[in-house]
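Chemist: build me a model:
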Amino acid sequence: MIGKLGKPLKRGTTTADDGSIVVDSARKASGGNGRARVAMTIAVFFAIYATIAGRLVYFGLKDIDDSGPPQSRVTASRPDILDRNGEVLATDIKTFSLYAEPRRIVDADEAIEKLATVLPDIDYEQAYRKLKSGAGFVWLRRQLTPKQQSEIFALGIPGVGFRSEKRRFYPSGSTSGYVVGLTNIDNKGISGMEKYLDDQGLTDLQSVGLATDMKPVRLSIDLRVQHVVHDEITAGMARYHAIAAGAVVLNIKTGEVLAMASVPDFDPNNPYNVEDKDRLNRMSAGLYEMGSTFKSFTTAMALDSGKVTMDTKLDATKPLRIAGQTIHDFHGKHRWLTIPEIFIYSSNIGSAREADVVGIDGHREFLHRLGILERMDTELPEVARPTEPKVWKKINSITIAFGHGVSTTPLQTAVGCAALMSGFLIEPTFLMRTPQEAMEVAKRVVKDSTVSAMRYVYRLNAVKGSGRKALVPGYRVGGKTGTAEKVVNGRYSHDKNFNAFVAAFPMDDPEYIVLTIADEPKAEKPGMGETAAWNAGVIAHNIIARSAAMLGVKPDFSHEDAATLVSYE
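Modeler: I've put the predicted structure just below:
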């Protein structure tokens, strides 16, 4: 561009309408710098506020992570647990838990005073510390009742809210408490089959959110029979003034546990006393010297060894002295006894002679073969490990022959006796199992001839021996009593017994084992006995009489009197 003077104009200048020169470079420069400063200021403020927002989000999430469990874990579902007939033993129900956000609490004292009107047992000091902690999330009370939730909601306390959770409900209550088990406040299995489910990977599925709409778990338990067992042992414990009682019903052909209970017990819906020292599943987690029920194994061992037959006679004319101890018979016959007579008269001397015939190594091997001295392999977590002498001497073998000197669980004793009735050891299960599936895991432990002989002496003992009080007309019951003196302060007590009775039925082809126990029972009435026949035997009778039909066993009265004449060969 050329000005009036004919000289070129500098960049940044313009010519006015009258021809004068106007310089605008300074104006444009100052305007550009102003806009840049505004943009920079906005950017700085944006960065500051973004940083503040980011930190707020971080601390908010951090409070949730540190102070409260993730929602998915709190509300994790568990599968229903059913009995073999589809009856519900355990299921999830919806409940609400009370939480607080301390940072939003205006007046902690007022909030607690209001909550105390609905929750009078609230711990004031603990609640106060939580509400003044400044945390983002704290639990105040888990698993409220619907009424409590409604009343607290109506109080309108700022900073207090509710979280939906799952709670386990057990319709059968204490009836199947030890078998089904228990969950903790976070719905995690801590005992029984509930814990078994978690140990099988349920917890892992819950942690990744896959434990939804899971199929129900069906147990081998028959709730009808379970009720009978629980009812009879509860009544028996009271009737015989015992400190505890228990029973198990076992399917001989499949190893399925149809019912198992122990008292004292607990209600899993309100397990306030679950940790009391007398709350123990005595059938699988209790270790006892099983007394004369062990003579079942001693007699079977002697016969299976081939060193004796049913006609063999052993010397029971006088007490047996060994290693400074004297072995007596409770009701001695003071003569030579046949193998069946040793069994039905429950001769300690005769049983000791049987063990002596087999020998120490053979005796120990036989009990391990039947699983009596091994830790039982089953789903229930509460299983005790049997005890035995580190080194077996002759005196050990002699006393173990009649049930003293080793400790095992009542359930294992029942499983071992079931093996004598079938010839096969089948580990017990609390899940459903077919006979075909059972035979895939079964192990032959005694000969068929031994099985026939043991069926014979079981029935003979019920008809002519100590098992008569367990007889149930029509159901061909056989069995063996066991009265063991308990060890107190390292010595056998003469006034404290652990009594047991093992029954099998129907004896022509045994399908079920029923084993009952009574811990430190007393005579029901003056003049009555305190041995196993008078208490554990009667409990077994009642269980069989009430449950046999439920188990599908049809009564047969055609050969009640001829049962003892059936050949065992």
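
Chemist: hey, let's count contacts and neighbours off CA atoms from now on
Modeler: Will do.

Chemist: so Ala247 lies in a strand, does it not?
Modeler: Yes: using DSSP: H, G, I helix; E, B strand; the rest coil, the assignment for Ala247 is a strand.

Chemist: what separation is there between it and Glu427?
Modeler: Distance of Ala247 to Glu427, computed by Cα to Cα, to the nearest Å: 18 Å.

Chemist: Ala316 now?
Modeler: In this structure, Ala316 and Glu427 are 36 Å apart, going by Cα to Cα.

Chemist: who has more neighbours out of the two?
Modeler: Per other Cα atoms under 10 Å, whichever of Ala316 and Glu427 has more neighbours is Ala316, with 24 against 21.

Chemist: you'd agree that one is up against Glu341?
Modeler: No: taking contacts as Cα atoms under 8 Å, Ala316 lies outside contact range of Glu341: 10.6 Å.

Chemist: now do the contacts for Arg224.
Modeler: By Cα atoms under 8 Å, 6 or more residues apart in numbering, Arg224 lies in contact with Ser547, Met550.

Chemist: here's the other one to compare against:
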Amino acid sequence: MIGRWRRRKETSAETSERIVVEGIAKSTGGRARTRIIMTMAVFFAVYGVIAGRLAYLGFQELEQGGPAPSRVTASRPDIVDRNGEVLATDINTASLFAEPRRIVDADEALEKLLTVLPDLNIEQTYNRLESDAGFIWLRRQLSPRQQQAIMQLGIPGIGFRTEKRRFYPGGPTAAHIVGLVNVDNKGIAGMEKYVDDQGLADLQASGLAVARDLEPVRLSMDLRVQHIVRDELERAMERYHAIAAGAVVLNARTGEILAMASLPDFDPNNPFNAHEKDRLNRMSAGVYEMGSTFKGFTLAMALEKGTANLNSRFDATRPIQIARHTIRDFHGKGRVLTVPEVFIYSSNIGTARMAETVSAEEHRAFFRQIGLLDRMTTELPEVARPTEPSEWKRIHQITISFGHGVATTPLQTAMAGAAMLNGGKLIQPTFLPRNEAQAQASALQVIKPQTSEMMRYLFRLNVEKGSGRRAEVPGYFVGGKTGTAEKVVNGRYVSGKRFNAFLAGFPVNDPEYIVLAVLDEPQPEKPGMGATAGINTTQMVNSIIRRSAALLGVKPDFGHESDALLVSTR
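Modeler: Have a look, this model is predicted:
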């Protein structure tokens, strides 16, 4: 409308100018040139003022009414799983806008809109409809039913624009991996944000993010396994009355994450509660004391440095007294224990004795070497930094040896666990496809293959004879280590509040996959039953492996001996 008005003014002005010039030329001759120039200057000055005013009004409309009507939400590439299943895609949706200058009766318009959109802010919407703005948004991303109902109201000055909206076919199934976008289709969490940070945001800003030119982003995740993991977490939370649960399935040879879930989660299609504290991604964005799962790392350190071997013996006869602290075993044997016995009986005393075969600084350096003390490197933006004492004194070294005093992310624990079992190579986890050759190019050899071989033996032995027995899945040669840690609340350990974990690998004689499951504050399934990791998280891992192994391409082996085999300690 503004453009047509300006063209009419220009046409009228040009006609007037031609008449004036011709009249002056006929009556005054050469003397008219000066007047012509002056007249043209006046016209140009007038046009300049008009143009400036129009520009000013345009900016005012943007400030008062929000985005200009020509603005279009940018396209995003589809996100798919490793098999091409769609995890996130764009769909077209209608958004409602108003042109207040064309609104005949703001009261009537608002009254009609409230019949379809009863949650509109009445005072705010009325003031905006009464304003002089040229364009305002009223509601983004309507449902088709809402759009049809508003169209039937026939309100002058009300219209619709087609915009892009992100749709997640799986709902909450992979919410913490895929992430979500804001109302303008910009990634704000998970792999959606990662995609933006890799250049999509720049393409969108330049207007080059055209849907047909955007290749799908393929993740390492397997949606089938992801569904199994989340389903088992829901069952475990209900069965063990826990406040939260999490699990990850990691390829031990490539670092690819096949599945990862944390409950409670959220639905990215309706993320009204996504920012609530209890819905954070506990697997990568939460740090916890991982309890006795750390005993495996301490044993690996002693074996790696040669201060112990599988035949070594450590005195666990009586508790260790340090100042006001007493270190006891949960189910103490009250005798000298071999290294395998320290592991399968989960002896705090035996593990502490083993830790003290090296200095505190050597202990700290080893844990840093296997990736437990530094922030993990991966594509997911939500990754927490581990916490540790600023100085490791003797008391710190002893408690950290069995998983108290250092807090790290469960995903980081799974990464370090993979290095213990895969031949000793630390591979940073990835949510994108990666083959073995690519993984090996960046892998760090953190323990010797012989040490890894001994750790595989110990992990298997613990499922056969120790606290991991409930994780056994016939034919899949499972090995693992439990962890039951008292939680720290307001700086103090609270009896009865536990964070349980089970770190497993399968088939542990030649590990392909690592599975780590955690439960936050689990309770006894029934009165009189225990609530340790050996009772609950082992069962979670059992169910995940039993349901997903075939999908992961791992064939059961019933034809060979599956007992833990002693390895050479020389």
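
Chemist: so what does Arg144 of the second structure match up with in the first structure?
Modeler: Check again: residue 144 of the second structure is Pro, not Arg. Under the alignment (TM-score structural alignment), Pro144 of the second structure maps onto Pro146 of the first structure.

Chemist: which positions within the lengthiest strand in the second structure qualify as buried?
Modeler: In the second structure, taking DSSP state E as the definition, the longest strand is strand 492-506. Neighbour counts using 16 or more other Cα atoms under 10 Å place Lys497, Arg498, Phe499, Asn500, Ala501, Phe502, Leu503, Ala504, Gly505, Phe506 of strand 492-506 of the second structure among the buried residues.

Chemist: from those residues, which single one is nearest Thr484 of the second structure?
Modeler: Closest to Thr484 of the second structure out of those is Asn500 (4.6 Å), distances taken as Cα to Cα.

Chemist: quick check: closest non-adjacent residue to the residue nearest the centre of the first structure.
Modeler: Closest residue to the average C-alpha location of the first structure: Gly192 at 1.6 Å, with Cα atoms, centre = their mean. Ranked by Cα to Cα, 6 or more residues apart in numbering and with sequence neighbours excluded, the top spatial neighbour of Gly192 of the first structure is Gly181, at 3.7 Å.

Chemist: so how far is Pro79 of the first structure from the match of Pro144 of the second structure?
Modeler: From Pro146 of the first structure to Pro79 of the first structure the distance is 23 Å (Cα to Cα).

Chemist: now do Glu374 of the first structure
Modeler: 32 Å.

Chemist: kindly report the same for Gly60 of the first structure.
Modeler: Gly60 of the first structure is 34 Å from Pro79 of the first structure, by Cα to Cα.

Chemist: the more surrounded of those two?
Modeler: Remark: of Gly60 of the first structure and Pro79, Pro79 carries more neighbours, 18 against 14, as counted by other Cα under 10 Å.

Chemist: helix or strand for that one, which one?
Modeler: For Pro79 of the first structure, there is no helix or strand it lies in under DSSP states H and E.

Chemist: in a helix, that's where Thr326 of the first structure is, yeah?
Modeler: No: membership of Thr326 of the first structure in a helix is not supported by three-state DSSP, which gives strand.

Chemist: looking at the first structure, which helix is longest?
Modeler: Using DSSP state H, we find that the single longest helix of the first structure is helix 25-67.

Chemist: now do that one: distance to the chain's middle.
Modeler: Chain-centre distance of helix 25-67 of the first structure: 60 Å, with Cα atoms, centre = their mean, to the nearest Å.

Chemist: am I right that Ser442 of the second structure is in contact with Ile427?
Modeler: Yes: with contacts counted by Cα under 8 Å, Ser442 of the second structure reaches Ile427, the gap being 7.2 Å.

Chemist: so which of the two has more stuff around it?
Modeler: More crowded of Ser442 of the second structure and Ile427, by other Cα under 10 Å: Ile427, with 28 against 12.

Chemist: all strands for the stretch 51-200 of the second structure, in order.
Modeler: Listed in chain order, the strands of the stretch 51-200 of the second structure (DSSP state E, counting those that start in this stretch) span 79-80, 86-98, 136-142, 158-167, 180-181, 187-189.

Chemist: right, I mislabeled it, should have said the stretch 451-569 of the first structure
Modeler: Here the stretch 451-569 of the first structure has its strands, by DSSP E, counting those that start in this stretch, at 478-488, 491-505, 512-519.

Chemist: which bit of the second structure covers the second one?
Modeler: Strand 491-505 of the first structure corresponds to residues 492-506 of the second structure when matched by TM-score structural alignment.

Chemist: kindly reformat the strands of the stretch 451-569 of the first structure as CSV containing distance to Asp356 of the first structure.
Modeler: Below are the strands of the stretch 451-569 of the first structure laid out as CSV (distance: least, Cα to Cα, whole Å):
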stretch, distance to Asp356 of the first structure
strand 478-488, 21
strand 491-505, 23
strand 512-519, 28
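
Chemist: if we can go back for a sec, comparing the longest strand of the second structure with the first structure, how large is the average distance?
Modeler: By mean Cα distance after the TM-score superposition for the first structure, the fitted strand 492-506 of the second structure averages 0.7 Å away from its aligned residues in the first structure.
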